[in-house]
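A.B. asks: Dropping the sequence and predicted coords here.
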Amino acid sequence: MAFVTTNEGNEIFYKDWGPKDAPVIFFHHGWPLSSDDWDAQMLYFLSKGFRVVAHDRRGHGRSTQVWDGNDMDHYADDVAAVVDHLKLRNAVHIGHSTGGGEVIHYIARHGQDRVSKAVIISAVPPLMVKSDSNPDGLPKEVFDDLQANLMANRAQFYRDIPAGPFYGYNRDGVVADEGVITNWWRQGMMGSAIAHYEGVVAFSQTDFTDDLKSITLPVLVLHGDDDQIVPYENTGVLSAKLLLNSELKIYEGFSHGMPTINAEVINADILKFIQS
């Protein structure tokens, strides 16, 4: 397995598949998952001639289970460590959910010189939690409940999320895929409880407004209108408005987990954006 050691001495696991001279796509996973959640995209884009890279965020997957630094600044710095180690240039950065926030913060914090385009999918920016400046956000109690359920019985909680709202399997007439549910649970349980607990604060309370405004490169914003985890009106739609050079696509009936269960559609739209 391949790891990058950060300046803090933490090991960040990464995958790097494909020819070294091929155009690069860097994938950023959601909470509380790992780089394995991008299987459908990494195999697809590898077959299209791309070099595909993905990492496990600190405290997630196979990366070091640190007890501190579970915030967007450290997440972005860990991405920079992988980018520097692999000497990546002109990469397209693609993030899902929390990973979409990580993409936006990485670009804003470390600059656009090494990035050509970005894609954020079902992503948390600009801000999820309700506040005076974000009156349409979700009440803080929603995220407090996530932490309470994680603390009470993480294993059961990580079964209930994918079996229910994450993939829309709680909707009438939708047939759940047991393999998808189990794979979500597997990825979640690989990670650290403390990193996931504190990660709830990172993805819900980080305000990405200024980050979004600072980015000038092309960004594709994808969201489903049946996203029960990150409601699209106050995230994807607003992010597209704040970005200077964005393209917004809302998918009717798609859930939060659309990169997995709607991979054929999502992959084709991303490829079209990259090649445009």
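C.D. replies: Great, that's in hand. Computed from a predicted model, the values in this text were never measured in an experiment.
A.B. asks: Please make it C-alpha for all contacts and neighbour counts, starting now.
C.D. replies: Will do.
A.B. asks: now residue 3, what's its secondary structure?
C.D. replies: Following DSSP: H, G, I helix; E, B strand; the rest coil, residue 3 is assigned to strand.
A.B. asks: That one: neighbour count?
C.D. replies: A count of nearby residues for residue 3, using other C-alpha atoms under 10 Å, gives 18.
A.B. asks: ok, now residue 185?
C.D. replies: Residues within reach of residue 185, counting by other C-alpha under 10 Å, total 23.
A.B. asks: Can you mark which positions in stretch 176-192 are buried?
C.D. replies: Using 16 or more other C-alpha atoms under 10 Å as the burial criterion, the residues of stretch 176-192 that qualify are 176, 180-181, 183-192.
A.B. asks: err, stretch 212-222, not the other one
C.D. replies: Neighbour count says stretch 212-222 has 212, 213, 214, 215, 217, 218, 219, 220, 221, 222 buried, by 16+ other C-alpha under 10 Å.
A.B. asks: I would like the residues contacting that stretch, please.
C.D. replies: Stretch 212-222 is touched from outside by 104, 107-108, 112, 116-122, 126, 236, 239-240, 242-251, 270, 273, with contacts defined as C-alpha atoms under 8 Å, 6 or more residues apart in numbering.
A.B. asks: Take those and keep only those in helices.
C.D. replies: Judged by DSSP state H, helices contain the following of the contacts of stretch 212-222: 104, 107, 108, 236, 239, 240, 242, 270, 273.
A.B. asks: Against that first model, consider the following:
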Amino acid sequence: MGYYVKVERDVQLYVEDLNRKSKKPILFIHGWPANHKMFEYQFNQLPRYGYRCIGIDCRGFGYSDKPWKGYTYNRLADDIRIVIDSLKLENVTLVGHSTGGAIAIRYMSRYYGDKVSKLVLLAAAAPSLIQRPYFPYGLKKEDVTDIIEKTYKDRPKMLSDFKDMFFYQKISEPFADWFFQLGIQAASWSTAAVAETWLKEEQLFFDLGTIAIPTLILHGIHDQVCHFPLAEAQKQGIKNSVLIPFENSGHGLFWEERNKVNQELFRFIG
């Protein structure tokens, strides 16, 4: 079932909500530049085992409204808060992939983890997607500025190039086209604006230390987008956390090792 939740006067977010009667809600925040459909291989399985799966299209992406502004982690976390309140959710397992993981971490810090009982970080873009003088991991700053420039110049080509670094395992041409279409549904300005946030955002280093709930970190060792040392930094920064490496995945572990991801979610959520 899909519907819209109003988060600002002129902004509504699309929400896919499966198995609404369940009292085991899992709220999924997608990565850049996709939308909630990237979790198709989780939504195929989890509801049949009694879980309520809620997928949000962040502002600017998928079926949600695409305003010109509002793409900071603070604003995106505020959107998540409004959805949680609107749906009257309690004891949520919050799952974030890539940039969605960064948004989830900001939510935990900004709202003191309210309404969330467990956190799952899938290839999360934290504590920093890019290299910094005090954090020599992640992408080079110029790699991200190149993505932003290509977004404005030839966004389909940029998305195609990004797809090539996203997966470690070989994907079929139909799957590649499906994944490409997830990105093309976004607005060009929101695609670029979130990438700009990667460059500016440094507070996640602090945010990690505020998280006190059980946290599961799942990360592909071959990840070329959010390099594996980011996961190790998350493990070090979040006291009550467990890191599980995925030996046969890049950034797209939600598909590349989908059965293992689902099994780890079953085990962690209970």
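C.D. replies: Yep, that arrived. Note that the structure is predicted; figures quoted are calculated from it, not measured.
A.B. asks: Now the TM-score, please.
C.D. replies: Overlay of the two chains. TM-score (TM-score structural alignment, normalised by the length of structure 2): 0.95; 268 aligned residues with a C-alpha RMSD of 1.4 Å.
A.B. asks: about what we covered before: dump the buried residues of stretch 176-192 of structure 1 into a markdown table; add secondary structure and distance to residue 14 of structure 1 as well.
C.D. replies: Below are these laid out as a markdown table (DSSP: H, G, I helix; E, B strand; the rest coil; distance: C-alpha to C-alpha, whole Å):
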| residue | secondary structure | distance to residue 14 of structure 1 |
| --- | --- | --- |
| 176 | coil | 30 |
| 180 | helix | 22 |
| 181 | helix | 23 |
| 183 | helix | 19 |
| 184 | helix | 19 |
| 185 | helix | 20 |
| 186 | helix | 18 |
| 187 | helix | 15 |
| 188 | helix | 17 |
| 189 | helix | 18 |
| 190 | helix | 15 |
| 191 | coil | 15 |
| 192 | coil | 17 |
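A.B. asks: Could you point out which of those is nearest to residue 70 of structure 1?
C.D. replies: For those, the residue nearest residue 70 of structure 1 by C-alpha to C-alpha is residue 192; the value is 10.7 Å.
A.B. asks: Can you verify my assumption that that closest one contacts residue 56?
C.D. replies: No: assessed by C-alpha atoms under 8 Å, residue 192 of structure 1 is found out of contact with residue 56, at 11.8 Å.
A.B. asks: Nearest residue to the middle of structure 1?
C.D. replies: residue 99 (2.2 Å; C-alpha atoms, centre = their mean).
A.B. asks: I'd assumed residue 26 was in contact with that one.
C.D. replies: No: shown here, residue 99 of structure 1 and residue 26 do not form a contact pair, counting by C-alpha under 8 Å, at 10.8 Å.
A.B. asks: follow-up on the earlier one: I'd guess the residue nearest to the centre of structure 1 is in a helix, am I close?
C.D. replies: Yes: assessed by three-state DSSP, residue 99 of structure 1 belongs to a helix.
A.B. asks: list the contacts for it?
C.D. replies: Neighbouring residues of residue 99 of structure 1 by C-alpha under 8 Å, 6+ apart: 28, 29, 30, 31, 120, 123.
A.B. asks: so which pair among the residues you listed is furthest apart in space?
C.D. replies: 31 and 120 (14.2 Å).
A.B. asks: Looking at these two, which is more packed in?
C.D. replies: Under the neighbour definition other C-alpha under 10 Å, residue 31 of structure 1 and residue 120 were set side by side, and residue 120 has more, 29 against 18.
A.B. asks: got the contact list for the more buried one?
C.D. replies: Counted by C-alpha under 8 Å, 6+ apart, residue 120 of structure 1 has contacts 94, 95, 96, 97, 99, 100, 101, 103, 219, 220, 221, 222.
A.B. asks: How about residue 32 of structure 1?
C.D. replies: The neighbours of residue 32 of structure 1, taking C-alpha under 8 Å, 6+ apart as the test, are 60, 187, 188, 191, 196.
A.B. asks: Aligned counterpart of the fourth one in structure 2, please.
C.D. replies: In structure 2, residue 191 of structure 1 lines up with residue 186, judged by TM-score structural alignment.
A.B. asks: so who does the residue nearest to its match when sequence neighbours are not counted touch?
C.D. replies: Of all residues not flanking residue 186 of structure 2 in the chain, residue 61 sits nearest, at 4.2 Å (C-alpha to C-alpha, 6 or more residues apart in numbering). The contact partners of residue 61 of structure 2, by C-alpha under 8 Å, 6+ apart, come to 33, 34, 35, 183, 185, 186, 187, 190, 191.
A.B. asks: for the stretch 51-200 of structure 1, what spans make up the strands?
C.D. replies: Counting by DSSP state E, counting those that start in this stretch, the stretch 51-200 of structure 1 has strands at residues 51-55, 91-96, 115-121.
A.B. asks: With distance to residue 131 of structure 1 added, can I get those in TSV?
C.D. replies: Output for these, formatted as TSV (distance: least, C-alpha to C-alpha, whole Å):
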stretch	distance to residue 131 of structure 1
strand 51-55	32
strand 91-96	24
strand 115-121	23
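A.B. asks: quick one, which of those strands is nearest to residue 146 of structure 1?
C.D. replies: Closest to residue 146 of structure 1 of the strands of the stretch 51-200 of structure 1, according to C-alpha to C-alpha: strand 91-96, at 18.7 Å.
A.B. asks: still on that earlier bit, out of the contacts of residue 61 of structure 2, which one sits closest to residue 143 of structure 2?
C.D. replies: Looking across these and measuring by C-alpha to C-alpha, the closest to residue 143 of structure 2 is residue 191, at 15.0 Å.
A.B. asks: burial count for that closest one?
C.D. replies: Count around residue 191 of structure 2 with other C-alpha under 10 Å applied: 23.
A.B. asks: my guess is it contacts residue 151, does it?
C.D. replies: Yes: at 7.4 Å, residue 191 of structure 2 counts as touching residue 151 under the criterion of C-alpha under 8 Å.
A.B. asks: first to last residue in stretch 48-62 of structure 2, what's the distance?
C.D. replies: Start-to-end span of stretch 48-62 of structure 2 (C-alpha to C-alpha, to the nearest Å) is 25 Å.
A.B. asks: what does stretch 197-214 of structure 1 give?
C.D. replies: The separation between the terminal residues of stretch 197-214 of structure 1, taken as C-alpha to C-alpha, is 29 Å.
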